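Novice: Sequence and predicted model, in that order:
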Amino acid sequence: MIEEGWPSREAALMVSLIGGLAETGDRYEPYRVLDESGTVEPVAAFFRDLLAAGRAESTVRSYEMDLLRWFRFLWAIEIPWDQATRVEARDFSQWMQVAGKQLSMCNRR
């Protein structure tokens, strides 16, 4: 259920493009999600497991792009990833909807 006052404050949030996705050239860890201080280790561990389970490198890259977006959102609202709740997930979804609309409007010029 969406609370009174939707969209939330996060819906109009400007998320910095901090961190990034680095291509490593390593078959066992082809990409890394990076924050300002280096590799985001929980993400790296998750993707090592995915690769070990036989997932395609392209699948891992796609998931890493999604997680980078999630981490950037969390960094912008100053919530550590391991403290994120359903509320942050909801706000992230709302932000994605608004940010996606803003990006598509910019592309219409």
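Specialist: Right, received. Where do you want to start?
Novice: When you work out contacts or count neighbours from here on, use the C-alpha atoms and nothing else.
Specialist: Fine.
Novice: Wait, V33 touches A45, no?
Specialist: No. Using Cα atoms under 8 Å as the test, V33 is too far from A45 to be in contact (10.9 Å).
Novice: who's more crowded, the two?
Specialist: Remark: of V33 and A45, V33 carries more neighbours, 22 against 11, as counted by other Cα atoms under 10 Å.
Novice: and that one, what does it touch?
Specialist: Shown in contact with V33 (Cα atoms under 8 Å, 6 or more residues apart in numbering): G19, G20, L21, A22, T39, V40, V43, A44, E64, L68.
Novice: alright, now check it against this:
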Amino acid sequence: MDLRRQLMEGRVQVPNVGSVAQVARIHPPFIVLDRATEEVRPVTEYLEDLALSDCSPLTCRSYAYGLLRWFRLLWLLEVE
């Protein structure tokens, strides 16, 4: 059975890699780091736009965690 099908059936656990980090800048106040602790630049660019729309810093944090979950799946599937 291929990995995608196993994922859809809930038979594969997505690895707990990467993290969300609070940074000392205003826009965005949180960033997503990959498994090598490198900043995931496309996520940062999205969070910058979100932060500039005058949302709460906690909204940026919530979106960062959501995007981290998405990227974990992409990394598992080896999608660039």
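Specialist: Right, received. Where do you want to start? These figures come from a predicted structure and were not determined experimentally.
Novice: Determine which two of the contacts of V33 of structure 1 are furthest apart.
Specialist: Farthest apart among the contacts of V33 of structure 1 by Cα to Cα are G19 and A44. That separation is 14.0 Å.
Novice: Now do the helix or strand harbouring V87 of structure 1: which range of structure 2 does it align onto?
Specialist: Under the criterion of DSSP states H and E, V87 of structure 1 resides in helix 86-106. Residues of structure 2 offer no counterpart to helix 86-106 of structure 1, counting by TM-score structural alignment.
Novice: Surely L76 of structure 2 and V14 touch.
Specialist: Yes. The pair L76 of structure 2 / V14 is scored as a contact, 6.8 Å apart, by Cα under 8 Å.
Novice: Now do the helices in structure 2.
Specialist: Here structure 2 has its helices, by DSSP state H, at 3-8, 41-52, 57-76.
Novice: Export those as TSV, with columns for distance to H27 of structure 2.
Specialist: Shown next, in TSV, are those (distance: least, Cα to Cα, whole Å):
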stretch	distance to H27 of structure 2
helix 3-8	34
helix 41-52	5
helix 57-76	9
